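Engineer: got a predicted structure here, sequence first:
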Amino acid sequence: MIVLDESDAHGPAEQIRAQIAALIRAGELAAESRLPPVRQLAGDLRVAPGTVAKAYKELEAAGMVRAGRAAGTRVNPGQVIAAPALTEAVAFGRAARDAGLSLAEAQSLLAAGWNA
């Protein structure tokens, strides 16, 4: 489920893209799964269809999904990340949330660890 946070420094299109990418990498959206149509997701999230279309185009450019008129937008195979990395990411997310960190603060910590 995608949830938009108005206080997030990232715009709605980036939040949508990031959340769908995370669902794909975690295996929660399996290969060949169909994403909701642009207008449907836009209505559900109360954003402009162009916002969802932008997120889908970025996912397509990254090779995570493919778009087709009749088939809709579908998840490409081979996008699930390795189980150990996912396990560690989940543990980090829980620890950060338990510590009272915001998502932005947790992302900053992750970036610092990435660059260390």
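Structural biologist: In hand now; what should we look at?

Engineer: use CA for all of it now, contacts and neighbours both
Structural biologist: Will do.

Engineer: what kind of secondary structure is the most centrally placed residue in the chain in?
Structural biologist: Among the residues of the chain, the one closest to the centroid is Gln19, at 2.0 Å (Cα atoms, centre = their mean). Here Gln19 is helix, with the state taken from DSSP: H, G, I helix; E, B strand; the rest coil.

Engineer: nearest residue to Ala67 other than its sequence neighbours?
Structural biologist: Distance criterion Cα to Cα, 6 or more residues apart in numbering; nearest residue to Ala67, sequence neighbours excluded, is Thr73 at 4.2 Å.

Engineer: next, the one to line up against it:
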Amino acid sequence: MKIDHHGETPPYEQVRVHYAQSIANRELPVGAKLPTVRALAKDLGLAVNTVARAYRELEEAGLVETRGRAGTVVSANGDSNRERVRSAAHAYASMAAELGLSREEALEIVRAAFRA
């Protein structure tokens, strides 16, 4: 993982997105252990609080679990979270079609929500 220290995306968000994508792509399977906050911060040249924030957001999203001294691991909830998002996407697509929105209009609404 490389951090763009001069980019527009904050470093904590770069870390969060990297791990979220790795979990979503199943590059990191359930139970895989993430580096300690201190070790990752040192490796990436970041403040400990920056990495801690990324891990905290991953945990709030249900993608990882912090198990005290055992560290932070990929949660089994990640798979159920993915299913919840798929279900919500299906419901959204159905609603958009019922309301007569084009596929592009519906996708633009989603893009705008991600930008917000």
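Structural biologist: Sure, I can see it. This is a predicted model, so every value here is computed, not measured.

Engineer: what's the TM-score here?
Structural biologist: The TM-score (TM-score structural alignment, normalised by the length of the first structure) is 0.67; 88 aligned residues with a Cα RMSD of 2.3 Å.

Engineer: circling back: I figured the residue nearest to the centre of the first structure hits Leu4, correct?
Structural biologist: No - counting by Cα atoms under 8 Å, Gln19 of the first structure stays clear of Leu4, with 9.4 Å between them.

Engineer: where do the helices sit along the first structure?
Structural biologist: With DSSP state H, the ranges of helices along the first structure come out as 12-25, 38-45, 49-61, 83-98, 103-115.

Engineer: need those in a markdown table with distance to Gly68 of the first structure, can you?
Structural biologist: Below are these laid out as a markdown table (distance: least, Cα to Cα, whole Å):
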| stretch | distance to Gly68 of the first structure |
| --- | --- |
| helix 12-25 | 18 |
| helix 38-45 | 12 |
| helix 49-61 | 11 |
| helix 83-98 | 29 |
| helix 103-115 | 33 |
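
Engineer: okay, these, which one's buried deepest?
Structural biologist: For the helices of the first structure, the largest average neighbour count (mean count of other Cα atoms under 10 Å) is found in helix 12-25, namely a mean of 20.

Engineer: angle of it against helix 83-98?
Structural biologist: 130 degrees (axes from the mean of the first three to the mean of the last three Cα atoms, to 10 degrees).

Engineer: which residues touch helix 12-25 of the first structure?
Structural biologist: For helix 12-25 of the first structure, contacts defined as Cα atoms under 8 Å, 6 or more residues apart in numbering pick out 2, 4-5, 29-30, 47, 51-52, 54-56, 58-59, 64, 75, 79-81.

Engineer: mind doing that once more with 7 Å?
Structural biologist: Defining contact as Cα atoms under 7 Å, 6 or more residues apart in numbering, one finds that helix 12-25 of the first structure is touched by 2, 4, 29-30, 51-52, 54-56, 59, 79-81.

Engineer: got it, and stretch 83-95 of the second structure?
Structural biologist: Applying Cα under 7 Å, 6+ apart, the set of residues contacting stretch 83-95 of the second structure from outside is empty.

Engineer: cutoff 8 Å now
Structural biologist: Residues contacting stretch 83-95 of the second structure (Cα under 8 Å, 6+ apart): Ala106.

Engineer: repeat that for stretch 59-66 of the first structure.
Structural biologist: So stretch 59-66 of the first structure is contacted by 17, 21, 24, 56, 67, 73-76, 79 (Cα under 8 Å, 6+ apart).

Engineer: all set, thanks.
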